[in-house]
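[1] Here is my input, please return the structure:
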Amino acid sequence: MNNYYYLVAGLPEINLDDAKLSVGYVEYVDELMQALAKEDAALLRYFRMTYENRNLLTWLKDKEAELHPLGMLSAEDFNEQWQLLDYEDKAPLEGVPAYFLTFMRDLRDSKIPAGQEEQYLTAMFYEYTQQAPNAFVRRWFEFQWHLNNVQIALNCRKYGMDIETQVVGDNEVTHALRSSSARDFNLNGIFPAIETLMRMNDESDLLRKEKQIDRIQWEFLDELCTGYYFSIEVLLAYLIKLQSVERWLKLDAKQGEEIFRHLILSMKEGAQLK
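    Coordinates of the predicted model:
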């Protein structure tokens, strides 16, 4: 295990309610890329894959669209990989995750239902993270996977939508969400955060609700870091928290309402396409 005494000791204290940051997310990523051992720097890729996923979906809709700068693949990379899909013996290009190749081929072969592209890719991404060579990375993304799906299922119940088609992936939690009629989907022993999420589901202040969800994530991060002091796990947890605070600094009440309405509208539109 590599230890990063200087890096960890130099991290500014960070809290979810901070009104300003002394270091930005992009700046911190750049610092880590320069300071981490090769095998630890490679773990950062998992935390940038959400931007890669977004960029791939954007590129598929508009080949000239501007891509998110935190993604590491360019439009040229996507285009080159797409051109190689007919060559079945070709492995993914350097830097392209294997699930991108599978997704592209399934999309080309019309194996993905219309309107389900993002859910399909997201499921592949979460499955990909569960192969990570680091337990912290695996457990964090597994928690995210469950957290997002539980929120989706609770919203489906609240707004009368079909849970079956909205939750992402196939695991113990999604099976319970799709099949259980119990108030807590029989998840209390599998995903304890379900109780807190159910209590929050009727919260009318959407930004307050979102902040509470972030607190759940921060508490889980603190649990994950128990026993770690100067390792990559501490630096990755700080990365996640930094991204969270930076997002809140850019978010106001009106934007929060718009994000929530967009989420519900997207879910309804997806259901109508079935």
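
[2] going forward, measure contacts and count neighbours with C-alpha atoms only.
    Will do.

[3] What residues sit buried inside stretch 72-83?
    By 16 or more other CA atoms under 10 Å, the buried positions in stretch 72-83 come out as 72-75, 78, 81.

[4] quick one: it to chain centroid distance?
    Between the centre of stretch 72-83 and the centre of its chain there are 22 Å (CA atoms, centre = their mean, to the nearest Å).

[5] contacting residues around that stretch?
    Residues outside stretch 72-83 that contact it (CA atoms under 8 Å, 6 or more residues apart in numbering): 48, 52, 56, 59, 63, 67, 92-93, 95-96, 101, 104.

[6] Stretch 251-268 too?
    Residues lying outside stretch 251-268 but in contact with it, judged by CA under 8 Å, 6+ apart, are 161, 166, 206-207.

[7] Pipe the residues you listed into a markdown table and attach secondary structure, distance to residue 216 and neighbour count per row.
    Listed next are those as a markdown table, based on DSSP: H, G, I helix; E, B strand; the rest coil; distance: CA to CA, whole Å; neighbours: other CA atoms under 10 Å:
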| residue | secondary structure | distance to residue 216 | neighbour count |
| --- | --- | --- | --- |
| 161 | coil | 25 | 19 |
| 166 | helix | 22 | 20 |
| 206 | helix | 15 | 18 |
| 207 | helix | 14 | 19 |
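
[8] Here is the second sequence; please produce its structure so I can put it next to the first one:
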Amino acid sequence: MNYYYLIASLPDISPEMDPSKLDFEEIFDLIYRNLSEEDKALFRYLIYPNDIDNLLSILSEKHLDWTMGGFKKPAIFQVEEMKGYKLNKGNFPDFMHDYLTDNEDRFAGMSLREMEEGLLDRFYNEVFGLENKFLISYYAFLRGLRALIAAFHYNTYDFLSQPKIQDADRLLLQVGPDRSPAALVTKDYPYLEELIKVLSENQPKKTERFIDKVQWDFLESQSEGAFSPSQVFAYTVKLQILQRWLKIDSKKDSKYFEKLQHQIINQSRPSKIPTI
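    Okay, the predicted model is just below:
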């Protein structure tokens, strides 16, 4: 489907812009209302990661006595619907419904990282079965990026258990402080050397900025032509990146981010820290 009129009506965005000038809720709503029914169903998979984070936050508050963080938006499911997940899971996508059903009696004995890894595995499996080129390419890229970061963290912090990542045998041996990745690895991940350098500086906000830049550059290469659904989907992910940084740069969220950094560096949390 051609989305000429929709794309022409969207504001221009860039990583350097001031995101406070954007009305995110209005733009997300504009995009969703103008999609075909088929593309709306696919669009939801760009929003489900926020629902995943919201569900994990609710589960960790209930079973791990953690304070629930802010509710992430845009989200497909409202906070009250998500809090009542036992009654409402029939409304959730299959990956989330099946995860809750299969693990209902196990959450109390799971760490947040175990919860996250299990839920993300089901999400990725469902995405890769959709046969949508953009979603498969984007989430395969994102999973690879997260695997590199998890491998680096595992080789940096003694208190982390071995992560469940793709290509673990190769990445866990080669990605970490004072390790030199083989040429084949750097070919597969051309941004790897710079990523390792940024991670080694131990500055979480700088790291997040770099990760988002890598994602943005990837998204720039993914459009299948002007005014295509993939262009709308890439724009949606970029919009979420800008929205996230507006929140991180706020005083409240900046203080939370600094507190989290302190806890990670000083290993003050008894539970496992989830990988980025």
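
[9] if we can go back for a sec, return the closest of the buried residues of stretch 72-83 of structure 1 with respect to residue 188 of structure 1.
    Nearest to residue 188 of structure 1 among those is residue 72, at 38.2 Å by CA to CA.

[10] Quick check: closest non-adjacent residue to residue 273 of structure 2.
    Spatial nearest neighbour of residue 273 of structure 2, excluding adjacent residues (CA to CA, 6 or more residues apart in numbering): residue 113 at 6.5 Å.

[11] Quick check, that neighbour in contact with residue 162.
    No. At 10.9 Å, residue 113 of structure 2 does not count as touching residue 162 under the criterion of CA atoms under 8 Å.

[12] Looking at those two, which has the bigger crowd around it?
    Just comparing residue 113 of structure 2 and residue 162: by other CA atoms under 10 Å the higher neighbour count belongs to residue 113, 19 against 13.

[13] and whichever helix or strand that one is part of, which residues are buried?
    Per DSSP states H and E, residue 113 of structure 2 falls inside helix 112-128. For helix 112-128 of structure 2, burial by neighbour count (16+ other CA under 10 Å) applies to 112-117, 119-121, 123-124, 126-127.

[14] cool, stretch 153-163 of structure 2 as well?
    Within stretch 153-163 of structure 2, the residues that count as buried by 16+ other CA under 10 Å are 153-155, 160, 163.

[15] next one: stretch 40-59 of structure 2
    Going by neighbour count (16+ other CA under 10 Å), the buried part of stretch 40-59 of structure 2 is 42-43, 45-59.

[16] Same question for stretch 238-253 of structure 1.
    Residues of stretch 238-253 of structure 1 classed as buried by neighbour count (16+ other CA under 10 Å): 238-242, 244-246, 248.

[17] Just those: which are in helices?
    Among these, the ones falling in helices (DSSP state H) are 238-242, 244-246, 248.

[18] and of these, the nearest to residue 32 of structure 1?
    Closest to residue 32 of structure 1, out of all of those and judged by CA to CA, is residue 239, at 9.5 Å.

[19] Could you verify my assumption that the closest one touches residue 27?
    No. Applying CA under 8 Å as the test, residue 239 of structure 1 and residue 27 come out as separate, 10.6 Å apart.

[20] And the residue nearest the centre of structure 2?
    Among the residues of structure 2, the one closest to the centroid is residue 49, at 5.8 Å (CA atoms, centre = their mean).

[21] Please enumerate the helices of the stretch 101-250 of structure 1.
    Counting by DSSP state H, counting those that start in this stretch, the stretch 101-250 of structure 1 has helices at residues 117-129, 135-159, 163-166, 172-179, 194-200, 206-224, 232-249.

[22] Translate residue 221 of structure 2 into the numbering of structure 1.
    Aligning on TM-score structural alignment places residue 221 of structure 2 opposite residue 223 in structure 1.

[23] Contact partners for residue 99 of structure 1?
    Under the criterion of CA under 8 Å, 6+ apart, the neighbours of residue 99 of structure 1 are 124-125, 128.

[24] Stretch 34-44 of structure 1 maps to which residues in structure 2?
    Using TM-score structural alignment, the residues of structure 2 aligned to stretch 34-44 of structure 1 are 33-43.

[25] Show me what that stretch is in contact with.
    Here stretch 33-43 of structure 2 has contacts from 6, 32, 229, 233, using CA under 8 Å, 6+ apart.

[26] separation between residue 73 of structure 1 and residue 251 of structure 1?
    Per CA to CA, to the nearest Å, residue 73 of structure 1 is found 27 Å from residue 251 of structure 1.

[27] ok, residue 224 of structure 1 touching residue 135?
    No. The criterion here is CA under 8 Å, and residue 224 of structure 1 misses it with residue 135 at 9.4 Å.

[28] Comparing the two, which shows the higher neighbour count?
    Set residue 224 of structure 1 next to residue 135 and count neighbours by other CA under 10 Å: residue 224 wins out with 18 against 12.

[29] That one and residue 108 of structure 1, how far apart?
    Using CA to CA, we find residue 224 of structure 1 at a distance of 40 Å from residue 108 of structure 1.

[30] And for residue 220 of structure 1?
    Separation of residue 220 of structure 1 from residue 108 of structure 1 (CA to CA): 39 Å.
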